[in-house]
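Participant: Here is my input, please return the structure:
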Amino acid sequence: MTQAQTPRPQLFDRRALAAQRARLTPDSLFLHEIARDEIEDRLSLVNRSFTRPAVVAPFAEVWDSCLPNAKHVPDTDVLDLEVGAHDLVVHAMCLHWANDPVGQLIQCHRALSEDGLLLVLMFGGQTLHELRSALATAETRISGGLSPRIAPMGEVRDLGALLQRAGFALPVADVVPLTAKYRDLPHLMRELRGMGETNAMAQRRRTLAPRRLFQEAETIYRDTFADPDGRLPATFELICLTGWSPSDSQQKPLRPGSAKARLADALKVPETKLPK
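Facilitator: So this is what the prediction gives:
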């Protein structure tokens, strides 16, 4: 008799996330619009026409002008994607909320036809580092401990490795750093609520945070990060992941030792042997 499998712990409360997204303020979607523009720029550099695109995104309306014929897919745990049905999948601004990010990428891989393209835009590890630091310091001063308030986000190197784990060829990961400025901490918090990016961690504290916490956090934020004009900068790090569904027609890296010319000859410098 086999033992019952222990349910996998969930990092995020998807029901709370859905409730937050339902309170969307359209004017707060500027980061999603920047992500859309970034995807458009990257697609313009690919010498291919994509006729069967799909977009995995929380707010489908942002993508109508970019990929008007795309299938819009909510970022549920099980994606509504058919095997091999698409030559392009865009996973936009939601992988950082996935309880199983590798599983999401594997599902996208399965949905791609041979030599199909995946483009992912998501928040990376430096996102809101100023707010994270200010809240952590304030809560430590007030209560002597910490509670989960801002979700952990992956670093670009680790996220790039996920593409390989999911079976993608020619994986690339790069960063688009952005900085927005706010009058005060309430201004920043309102905008995060408006874009559905407030705390939806499963282990979050369910009681209301004391007003003193945010007052102390704003003081720390200003003392540590404020611009000379008194505005508060907030970092949003967009990470772009690019991968292709494997195909025999794609370029392959050469085997070690298969080069037909020496690098020293190409550079016109003497060859130096390394000590053993």
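
Participant: from here on, contacts and neighbour counts on C-alpha atoms
Facilitator: Will do.

Participant: In contact with the residue nearest to A57 when sequence neighbours are not counted, which residues?
Facilitator: Closest residue to A57 apart from its sequence neighbours, by C-alpha to C-alpha, 6 or more residues apart in numbering: A92 at 5.1 Å. By C-alpha atoms under 8 Å, 6 or more residues apart in numbering, A92 lies in contact with H32, A35, V55, V56, A57, P58, L119, V120, L121, M122.

Participant: Mind checking which of the residues you listed are in strands?
Facilitator: V55, V56, L119, V120, L121, M122 (DSSP state E).

Participant: Please render the residues you listed as a markdown table that adds distance to T76 to the earlier fields.
Facilitator: Listed next are the ones in strands among the contacts of A92 as a markdown table, based on distance: C-alpha to C-alpha, whole Å:
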| residue | distance to T76 |
| --- | --- |
| V55 | 13 |
| V56 | 9 |
| L119 | 18 |
| V120 | 16 |
| L121 | 17 |
| M122 | 16 |
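
Participant: structure for this one too, so we can compare:
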Amino acid sequence: MANQRVPRIFNPARRRAIRQRAARLSAADPAASYILADMVEDTQERLAFMRLAPTRSLVIGDRHGEMAAHLSAEGSEVVSVDPADFDEEAPLPWGAFDFIASLATLDTVNDLPGALIHLRNGLAPGGVLIASLLGAGSAPALRSAMLAADADRPAARMHPMVDRRGGADLLQRSGFARQVVDSRSLDVRYGSMDALVNDMRAQGMTNALVSSPPPLGRAARETARQHFISQADDAGRVTETFEILTLTGWKS
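Facilitator: Below you'll find the model as predicted:
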């Protein structure tokens, strides 16, 4: 029987360039990293709630080093890797870590089940993975604006994303002994679509798809801006929602 090939949805080179750009932009304006900051804070709270004090941790995507610093202060030996240089679809040393944190990176890997299997294999028995990623309910205001701009010929401008049920299925398929999947919404208010897009660039959330859509022309771009602001409240601000999906898995 022929080997099943993993579909190529995301372009690894484009993904790497997007993350390198995000590192530069967020260094100039750390406030633009609000999604990553939320994920870091939430992961720290989960560790405290579980009373988990890992001795050796792997942290993926900790752009500003806050998660690694927290774990180090708690006595953990930390390996921190930059997702621009780290291949999540490659095997990890077997059983090397008792805790792995993945922050805002798994939503753009081609082989997500395979990546989760590698993360599970990298855990020691009893080890825990906490993976935070953008979920399927993210950026509805921007999605609506893009559809309006493309009119009757919509292009693939936004990434496909995982929902809670899909996340639970992925953890089960990946062989985790126990799984918990939950999501929460982070609402951010914007006065323009351009401000939102700039923040998304600074957070590495722009298009990394293999099939690059045609750029919006001037008229279509203006249509998108007008449609976006038409969703504004009385104060002239549009509330954009980011769904943060958290996958927690335990290795037996």
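
Participant: Without its sequence neighbours, what residue ends up closest to the residue sitting nearest the centre point of the first structure?
Facilitator: Closest residue to the average C-alpha location of the first structure: M122 at 1.9 Å, with C-alpha atoms, centre = their mean. Nearest residue to M122 of the first structure, sequence neighbours excluded (C-alpha to C-alpha, 6+ apart): M93, at 4.5 Å.

Participant: the strands in the stretch 51-200 of the second structure, which residues?
Facilitator: Using DSSP state E, counting those that start in this stretch, the strands of the stretch 51-200 of the second structure run over 56-60, 77-81, 97-103, 123-134, 178-190.

Participant: contacting residues around the fourth one?
Facilitator: With contacts defined as C-alpha under 8 Å, 6+ apart, strand 123-134 of the second structure is touched by 39, 43, 94-107, 119-120, 161-162, 242-252.

Participant: ok, 7 Å please
Facilitator: 39, 94-107, 242-252 (C-alpha atoms under 7 Å, 6 or more residues apart in numbering).

Participant: Also the second one?
Facilitator: Contacting residues not belonging to strand 77-81 of the second structure are listed as T55, R56, S57, L58, V59, I60, G61, A68, S72 [C-alpha under 7 Å, 6+ apart].

Participant: top of the contacts of A92 of the first structure by neighbour count?
Facilitator: Most neighbours among the contacts of A92 of the first structure, by other C-alpha atoms under 10 Å: V56, with 27 neighbours.

Participant: what about D87 of the second structure, neighbour count?
Facilitator: The number of residues near D87 of the second structure, taken as other C-alpha under 10 Å, comes to 14.

Participant: Over in the first structure, tell me which residue corresponds to it.
Facilitator: In the first structure, D87 of the second structure lines up with T76, judged by TM-score structural alignment.

Participant: list the contacts for that match?
Facilitator: Applying C-alpha under 7 Å, 6+ apart, no residues contact T76 of the first structure.

Participant: Which residue of the second structure sits opposite the residue nearest to the centre of the first structure in the alignment?
Facilitator: So M122 of the first structure corresponds to L133, using TM-score structural alignment.

Participant: cool, and A16 of the first structure?
Facilitator: Aligned by TM-score structural alignment, A16 of the first structure pairs with R14 of the second structure.

Participant: next one: F236 of the first structure
Facilitator: So F236 of the first structure corresponds to F242, using TM-score structural alignment.

Participant: quick one: which of the contacts of strand 77-81 of the second structure is nearest S192 of the second structure?
Facilitator: Using C-alpha to C-alpha, G61 comes nearest to S192 of the second structure of the contacts of strand 77-81 of the second structure, at 28.0 Å.

Participant: quick one: contacts for the closest one?
Facilitator: When contacts are counted by C-alpha under 7 Å, 6+ apart, G61 of the second structure is found next to V81, D82, P83, S102, L103, A104, T105.

Participant: rerun at 8 Å
Facilitator: Taking C-alpha under 8 Å, 6+ apart, we find G61 of the second structure in contact with S80, V81, D82, P83, S102, L103, A104, T105.

Participant: Can you tell me what it aligns to in the first structure?
Facilitator: Using TM-score structural alignment, G61 of the second structure sits opposite A57 in the first structure.

Participant: about what we covered before: quick check: closest non-adjacent residue to the match of A16 of the first structure.
Facilitator: Using C-alpha to C-alpha, 6+ apart and skipping the chain neighbours, the partner closest in space to R14 of the second structure is A208 (5.5 Å).

Participant: and that neighbour, how many neighbours?
Facilitator: By other C-alpha under 10 Å, 24 other residues sit near A208 of the second structure.

Participant: before we move on, the earlier item: overlap between the contacts of G61 of the second structure and the first structure?
Facilitator: On the basis of both residues aligned by TM-score structural alignment, their matches' C-alpha atoms under 8 Å, what survives of the contacts of G61 of the second structure in the first structure is S80, V81, P83, S102, L103, A104, T105.
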